[in-house]
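>>> Provided below for reference: sequence and predicted model.
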Amino acid sequence: MVQFMKKQSFRSTRLDRLGSAIFAEVAQWKQEAKSKGLTIINLDIGSPDQPPVEELRSALANASLRSDTYRYPGTEGTLAFRQTVAKWFQHRFGVELDPHEEVLSLMGTQDGLAHLPLAISDPGDAALLPDPGYPVYGAGLAVAGVEAIPLPLLEENGYLPDFEAIPQSIWDKVKFMILNYPSNPLSATADLAFFERAVHTARKHGVLLVHDNAYSEMAFDGQRPPSVLEIPGAFDIAIEFHSLSKSYHLAGTRLGFAVGNREVLSSLRALKNNIDFGVFLGAQEAGIAALEMDIRDSKPIARVYESRRDVFVKALHEQGWNVPTPSATMFLWARVPEGWSSRAFSQSLLTSTGVASIPGNAFGSLGEGYVRLAMVEPEHVLLEAAQRIGGFIRTAQPE
């Protein structure tokens, strides 16, 4: 064993700024539940339980068999992938993209969202982040030394921000703001009128608008969520992230893309040129097949989750938990029963019944009092989960 002459700490203080370690905690709660003999129903992490359709698996398999697939792929993504993204974007949103300057491949949207603050900000800068919001937003800022300023999202406002309520002193210090519709964890959606206000606000205050649109293809009841780039002038002040993880069940391939403002994408590309060599070429081939398939004959994965939503929400109502009906994503966002905190409810539910969820305060302070359930199990398993939850809320006492 190596002996150090002086006491060293091999843990960066940045790690202490990354926020909640709730996913590791939930893993510990699962072990406790298993030790009691409980079967776990995993409704915590939004990892699709189904594989991609055979056409996409074949595209990945065929690419993997080619001898030229194993070279370094290039940070920006193959021209074929970027051209297909541009073709799909025109088909889906009616927006024209330059595949050379306005499309950048990513190892999933989390890759781009985590690295963006390092590419466009300096320590001491500030950004507006949705509260509640996806944890990687804050993690990226913490690593970059950028101040996170919460952008409150309230149930009574449909989980849309009130831009006018933000003081000018905040706008003066903010470099960019992040929006996310359809929203994880809130399952809220936004229309073009909202994005018109968002673009106007960003232009007025001279801030970059970053839109996480990872769930654009997972809306229900006939909704077709828009792109912020549909708004005239948005390319001047906005970029948008998209993912193939949920829409096509390609989560494990780690493939997404960023589109929009050329200068911002150039900065992100410059950073990534120094830290990675891009997305595996086989994954990009699968992505091309997915987008081409969607253009040719769209059969949204959203239909699967809409059916699960209908079954799960109905079953929970019958069990006495009147949760709201989500309008998009694979998540259900609901108030915990009276008397419970988010964390206590989530932990007790798991250790008592085996049903895993994520407490709402893991997504920000305004998530306290809520819990997120991911509908990533077949309908018969969701029915079982509803029965277990119903028994719990009828008999368990708040801690």
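Received the coordinates, thanks.
>>> can we go C-alpha only for contacts and neighbour counts from here?
Will do.
>>> for residue 115, the count of nearby residues, please.
22 (other CA atoms under 10 Å).
>>> I'd like the distance between the spatially closest residue to it that is not a sequence neighbour and residue 111.
What sits nearest to residue 115 in space, not counting adjacent residues and going by CA to CA, 6 or more residues apart in numbering, is residue 140, at 6.3 Å. In this structure, residue 140 and residue 111 are 10 Å apart, going by CA to CA, to the nearest Å.
>>> here's the one I want to compare it with:
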Amino acid sequence: MKQFQPARVLTELPTQFFASLVQKVNKVISAGHDVINLGQGNPDQPTPSHIVQALQEAAAEPIHHKYPPFRGRPDLKEAVAVFYEREYGVKIDPETEVAIIFGGKAGLIEMPICFTNPGDTILVPDPGYPDYWSGVALAQAKMEMMPLLAENDFLPDYSSIAPETADLAKLMFLNYPNNPTGAVATKEFFEETVAFANQHDILVVHDFAYGAIGFDGKKPVSYLEAEGAKETGIEIYTFSKTYNMAGWRIGFAVGNPSVIEAINLLQDHMYVSMFGAVQEAARQALLQPQDCVDELVAMYESRRAALVAACHEIGWHVKAPAGSFFAWLPVPEGYTSQTFADLLLEHAHVAVAPGIGFGEHGEGYVRVGLLHTEERIREAVSRIARLEIFQKPLTT
């Protein structure tokens, strides 16, 4: 069969690192082993029933069988504005400051395409969500990595970025609560970010995928809560984590009107909006009582406590994440993140995500998802304990 060669931009896309993890896990499963997969980022709970019911009822309405408005339903955008004022005290103009997007990932990948030209510089967190790299590659831009180090609470240190690099940067990705580290940002850090962005004329794109998931009674801070944030960028929010709607592929961007207009323009040419019934269900998710979100966060917090306690019992000195549904665990001496992950999968049948998959500064860690029951999490740590890697239990 004749083979057609794809465009160079496709051949230069980054390798999907986690596709290889899935293959390794499936190989062990096919050999008949019970694998506890802590390496995934896929929510394990169903979408709340009232949201599902809203979809079912809306799907029967003939109005939703037609093409929906190109730029999303106005009543969904109004719901987004209500949600942001209620949750964060931020006023949003639904007509000019909201774009409906096909999941958070799509919005993130669209940003470099909308705002950079080939060769332009984009500041990217390291470690960070690997799909940032995909958008950079599609735009044929280049990345300058911002190290996220434990000694700086996994926040970028803007003073360490060379002024000439900052002046060249057109766009910057941030993500708090953070994937993969579980770190959170403060309003003061976001105010510092606004000042840095203004000084160097940088568009800030804050990935707020885990915006609902904060622990110890602390609500994650929205970038838009910082004074002047709307002047410097946008925030991208997804329904996937807050409402367990990962398979529904819906999210939104809020913030600077010129950025929102560019997103809408690109999507005008790529899509004809999304199924109206999905938009109606999303609207109900935002406007109905948020008890389901509170219950979800409490469940993740209980799982976090179970993981940390179990790790400490076997002598694995880990720190509890402050947000997200991930924990960022240090690799024991003598291993790389990849060799440690391979060891756990092959000999304990526990899958974790090696930190190197998130960038150079992810080395030395593995990412663990709080996406199994407490019983399965404790079982995973018990299996690891039997490898006798951690010899000295912690004392309190």
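Received the coordinates, thanks. Computed from a predicted structure; not experimentally measured.
>>> hmm, back to that, what number of residues lie near the residue nearest to residue 115 of the first structure?
The tally of other residues near residue 140 of the first structure (other CA under 10 Å) stands at 22.
>>> equivalent range in the second structure for the strand or helix carrying it?
Residue 140 of the first structure belongs to helix 135-144 when assigned by DSSP states H and E. On the second structure, the counterpart of helix 135-144 of the first structure by TM-score structural alignment is residues 130-139.
>>> can you name the residues in contact with that stretch?
Among residues not part of stretch 130-139 of the second structure, those counted as contacts by CA atoms under 8 Å, 6 or more residues apart in numbering are 9-10, 12-14, 105, 108-113, 116-118, 122, 124, 142-143, 173, 357-359.
>>> what do you get if the cut-off is 6 Å, keeping everything else the same?
Applying CA atoms under 6 Å, 6 or more residues apart in numbering, the set of residues contacting stretch 130-139 of the second structure from outside is 13, 109, 112-113, 358.
>>> which one of these is nearest residue 194 of the second structure?
residue 112 (19.3 Å; CA to CA).
>>> aligned to that closest one, what sits in the first structure?
When the two structures are superposed using TM-score structural alignment, residue 112 of the second structure falls opposite residue 117 in the first structure.
>>> now for that match: which residues touch it?
Applying CA under 6 Å, 6+ apart to residue 117 of the first structure gives the contacts 141, 144.
>>> right, and the helix or strand after the helix or strand hosting it?
Take DSSP H and E as the rule and residue 117 of the first structure turns out to sit in helix 109-120. Scanning the chain past helix 109-120 of the first structure towards its C-terminal end, the next helix or strand to appear is strand 126-131 (assignment: DSSP H and E).
>>> who's in contact with that next one?
Counting by CA under 6 Å, 6+ apart, the neighbours of strand 126-131 of the first structure from elsewhere in the structure are 146-153, 174-178, 364, 366.
>>> cutoff 8 Å now
Contacts made with strand 126-131 of the first structure from outside it, assessed by CA under 8 Å, 6+ apart, are listed as 137-138, 146-153, 173-180, 363-367.
>>> and residue 183 of the first structure, what's its match in the second structure?
Match for residue 183 of the first structure (TM-score structural alignment): residue 178.
>>> so how many other residues sit close to that match?
Applying other CA under 10 Å, we find 28 other residues in the vicinity of residue 178 of the second structure.
>>> give me the distance between it and residue 321 of the second structure.
When CA to CA is applied, the distance between residue 178 of the second structure and residue 321 of the second structure equals 9 Å.
>>> do a quick rundown of the strands in the stretch 51-200 of the first structure.
With DSSP state E, counting those that start in this stretch applied, the stretch 51-200 of the first structure shows strands at 103-106, 126-131, 147-152, 174-179, listed in chain order.
>>> so for residue 393 of the first structure, which of those sits nearest?
The nearest among the strands of the stretch 51-200 of the first structure, by CA to CA, is strand 126-131 at 26.9 Å.
>>> chain center to the closest one, what's the gap?
Its chain's C-alpha centre and that of strand 126-131 of the first structure lie 15 Å apart, by CA atoms, centre = their mean, to the nearest Å.
>>> just stretch 81-90 of the first structure next, same as before
Relative to the chain's own centre, stretch 81-90 of the first structure is displaced by 21 Å; criterion: CA atoms, centre = their mean.
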